[in-house]
Every structure is written in C-alpha cells, then in structure tokens.
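In: just need the structure, nothing else, for what follows:
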Amino acid sequence: MSVDILIIEDEPGLSRMLATTLGAQGYAVSTAMRADEALARVAVDDPALILLDLGLPDGDGLQLLPLLKQRCQAQVLIVSARDQESDKIAALDAGAEDYLTKPFSVAELLARLRVAQRRRQEAAPVTQCYRAGELVVDLDQRQVSLAGEPVKLTPKEYQLLAILAQAGGRVVTHAQLLQAIWGRHHSDDTHYLRIYLRQLRQKLERDASEPRYLLTEPGVGYRLGDGTA
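Out: Coordinates of the predicted model:
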C-alpha cells in the first residue's frame, strides 16, 4: 500500500490532530509513534512524504533519519520542538528536506508540504537543467547562461552552482557544500564559501547586495532562488 504522508510522532494528541487535518486535505495518512514502528511502516506504506519528530521514545530522530532515507524516496520534513540552530543543521546534513519548529500553524505546515510535493515531482527531470527566471544551469552540458547569454565560470564556481541547482531550491548546508567541493577536512572553512558566493553573485546577480538567485540561509547554508526574491 502506498500513502501520501507518514507521521512519526510520539505525542498521541498531536499525531491524531495531524492525521485528521491532513486527511481532511485529501492526503492518505499513516502514523507511527516509535522508531521501530516507523521503519516497519515505511516498508509497507512507501510514503511520499514523512513528518518526523526528533524526540521518540526508542531513539533520536536524527539517528532514524538516514535509515528512513535508505529505505524509501520520501521527502522528510522535521517537526520538532528543538529550535537550536545546531539541531536544524544536523537534520539538514542528515538528509532532511525541511525543518519546522513546534508550535506551528496548520497553514504553514500545509505550505511546507506543498513545497515538498513540488520538489518530489521535479526531483528526476529527463534533462538535468535548472531554470529560474533568466538563469539556466544545464547540468548535462555543464553550461550556465543568464538572459540567453553564456556565463563563464571557474571550475569551483561551477561546482558550487551545480550543487545548489541539483538541490532544486532546497537549503544546502555549509558542511555539505564544503565537503562536496573541498573534502571532509574543510567542513569548517566557511570563508571559502563566502569568497566563491561573492564571485558568483557578481557574475549572476543584477544587484549582488540583493540577490535573487544565490540566497543565504543565515547560519545554515545557501539555496537557489527563483529569481524573484
């Protein structure tokens, strides 16, 4: 059986509320209250989206997250009372697509779920090409253009831009970028990123001080915008 959303939440009241609310929105929903139950449900349900609480009675959600990602292709949205920047970064580094801090409004949750659905639908395009406004990143041809004109980038600039493009608008953390480009021994060298992001913005942004494409998530990382920010 395939469901739209698997809710992994150990607070019975909140779990019921989420299941009822999402069911009323037309989602097919299943629930789990423990990590071991969640792994069993994933195998049966094959969910498209997962809402994951980090505080589970039989384990930490951060430890469960990579196991979930190994067993299914679901987009994972963390729903947690932990509001520390370090927790958010750890969750994103571990493979979560988004992080929502409790308490939250139903409207915000539904908006985050719509974004996650769009990302899932766009995750495997036939042509690996990212388009946002006037910016085109053709990953197959390793070419970048802006308003129809080719943009010449250095290898490192292109590598950084390509990783952000492959993320499809999701936040990519500082550590993920640094390890992918410079290796795991440089995971704290965030000044590298500042240098190359500044160079990319000079080449791609109309106004580097108000970027529309290369957006900063303070303290966390970077993502590609749609050209309207």
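
In: when you work out contacts or count neighbours from here on, use the C-alpha atoms and nothing else.
Out: OK.

In: strands of this protein, start to end?
Out: In the chain, the segments counted as strands under DSSP state E are 5-8, 29-32, 49-52, 55-56, 59-60, 75-80, 98-101, 129-132, 135-138, 143-146, 149-150, 172-173, 214-217, 221-224.

In: to compare against the first, here's the next sequence to fold:
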Amino acid sequence: MAGPQNTPPARRSRPRVLLVDDDVRIGQALGLALDDEGFEVDAVLTGEEALERAGDPRIDLVLLDLMLPGMDGFTVCRRLRDAGDLPIIMVTARSDSADVITGLEAGADDYVTKPLVAGELAARMRALLRRRRPAPAAPRRLVLGDVELRPDEGLALRAGDVVHLTRTEFRLLAELAAAQGRIVTRDELLARVWGYEYHGDTRLLDVHVRRLRRKIETDPDHPALVLTVRGAGYKIDPVAVSQEAPPPAEPVTGPRG
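Out: Down below sits the predicted model:
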C-alpha cells in the first residue's frame, strides 16, 4: 500500500474519516453522529478493506476498532503507521487493559473507549486534525546533541540522517526542545500536544515518549536526551541543547500533511 498523501482538511469544508468497525449497527449510528458533528464518514468492516481505502488522498483520519475479524486492529494500525503518518484513533472496549498500551505502541495517536460519546470523540478528532494544518512559523533550528529539528520544514535529523517521526512524536520533541531544559509537566504536554485534558491518564504520553526515544536515543533504556523527572514530567537534558530557540507562542506545528 502506498503511503497516504492526504489533502489537508483545511482545504475542504468537512474532514473525511475512515471508520473501521465490523459491527454494522455501531458503524451506522456512529456515522450519523459524526455527520452531525461535521465529518464525512467512510465505513468499512475489515482490516483488509481499511488498508485499501486508507490510500485514498481524501481520507484525513482513521477511527479503528481493535476487535476485527481476520486481520486485527493492532496489525492494521502497524501497517498504516509503516505506510505514513495518517492520524489514527483506536477504539477499545477496555480502558484498563493492555489493549491501550499495545495499540499505542502499534502507532495509534490517541484512543477512545466504548461506549463512545460522539461529542468527546469529535473533539479528539478535531484536535488531531488541527495538528495537520500548516501554520505560519518563524524559521528556527533546534539542536539537541546529534538530533536536529527544523520545525518550519517538519524535518528531524539524527547525525545528519532523516529520522521519520510521526506528527505527534515531532510535536512532542519540539515542545520539549523549546523548553530548553526546563521541566514540562505531563499535564502541559497533554494540553499542548494533544490539545485537551486527560484527567490524569498519562499512558498516552508515556507510550509516545518511549516510541520517540527508540528513534532518537542511542540507548532508549538509558536515555540521554529526553529525561524523565519523576513525579513531574519530562525535560531535555540542558547540556544537549546547543542552540537556543525561543518557546513558541502557539503549540509547535509538526510535519505537514
């Protein structure tokens, strides 16, 4: 499957969502609810169909149920993430299960639990889609050890080689880098990167930090760049910051769709 090259949702009046759920009744009900919230919904029943349809450049976001017949949602999520950085929200029935961690590790940007509340789901979808829209930004360069971020280009380099970060990972690293070694609390990162409150659920953030460390740290189990401050949040090792950049007035825009 070719990596999706999606048209930014700002160019169309209604974002298009690919809904992947094998329960026809749930799909129909959710499709009507999201239509009322301002989304166009394409519904498919299987993971195989999802992979075929996700290459459509009109698709802006995938809403993916984990429990699917045949190819399960985890596999679909991994394949979608390998193909590109199309936003993925996974749907799980058990918020306290390992499904959440496994789904986030597979590459999902966010998760929701059943029963779904259309208004809350729509808010999360809009928050993800806002991160895909280009925004004016003064060119700047953030250097962290051998890692370089170019937010105006949506580019990350490590020792001169391009590192593929998802939009969420890019935004997370850029927010930490902009703090120039100061502690950024978990609540601040959730608000700045995901755009809404999570009421103490930090799994989303912690899994994304782990994924980020695998891509930029020499030894992810003993990180030297992205440091955990127990009981507070995360920070960039101030020794690694070799070039200053002022913190953005607005949340940092990541790679562009």
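
In: care to give me the TM-score?
Out: In this superposition the chains share a TM-score of 0.61, using TM-score structural alignment, normalised by the length of the first structure; 182 aligned residues with a CA RMSD of 4.4 Å.

In: quick revisit: tabulate the strands of the first structure (CSV), appending mean neighbour count.
Out: Shown next, in CSV, are those (neighbours: other CA atoms under 10 Å):
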stretch, mean neighbour count
strand 5-8, 25
strand 29-32, 21
strand 49-52, 26
strand 55-56, 19
strand 59-60, 14
strand 75-80, 24
strand 98-101, 19
strand 129-132, 18
strand 135-138, 20
strand 143-146, 18
strand 149-150, 12
strand 172-173, 22
strand 214-217, 18
strand 221-224, 21
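
In: tell me which of those sits nearest to Lys156 of the first structure.
Out: With CA to CA, the closest approach to Lys156 of the first structure among the strands of the first structure belongs to strand 143-146: 13.4 Å.

In: of the strands of the first structure, which is nearest Gln199 of the first structure?
Out: Comparing the strands of the first structure against Gln199 of the first structure with CA to CA, the closest turns out to be strand 214-217 (10.9 Å).

In: and that closest one, how far out from the chain's middle?
Out: Offset of strand 214-217 of the first structure from its chain centre (CA atoms, centre = their mean, to the nearest Å): 13 Å.

In: hmm, who's touching it?
Out: For strand 214-217 of the first structure, the surrounding residues in contact (CA atoms under 8 Å, 6 or more residues apart in numbering) are 171, 197, 201, 222-225.

In: do that again at 7 Å, thanks
Out: 201, 222-225 (CA atoms under 7 Å, 6 or more residues apart in numbering).

In: now swap in stretch 228-237 of the second structure and tell me
Out: Against stretch 228-237 of the second structure from outside (CA under 7 Å, 6+ apart): 176-177, 180-186, 224-227.

In: before we move on, the earlier item: could I get the strands of the first structure as TSV with distance to Leu67 of the first structure?
Out: Output for these, formatted as TSV (distance: least, CA to CA, whole Å):
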stretch	distance to Leu67 of the first structure
strand 5-8	13
strand 29-32	15
strand 49-52	12
strand 55-56	15
strand 59-60	12
strand 75-80	12
strand 98-101	17
strand 129-132	29
strand 135-138	32
strand 143-146	35
strand 149-150	41
strand 172-173	20
strand 214-217	26
strand 221-224	24
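
In: of all the ones you listed, which lies closest to Pro66 of the first structure?
Out: Going by CA to CA, the one of those nearest Pro66 of the first structure is strand 75-80, 10.3 Å.
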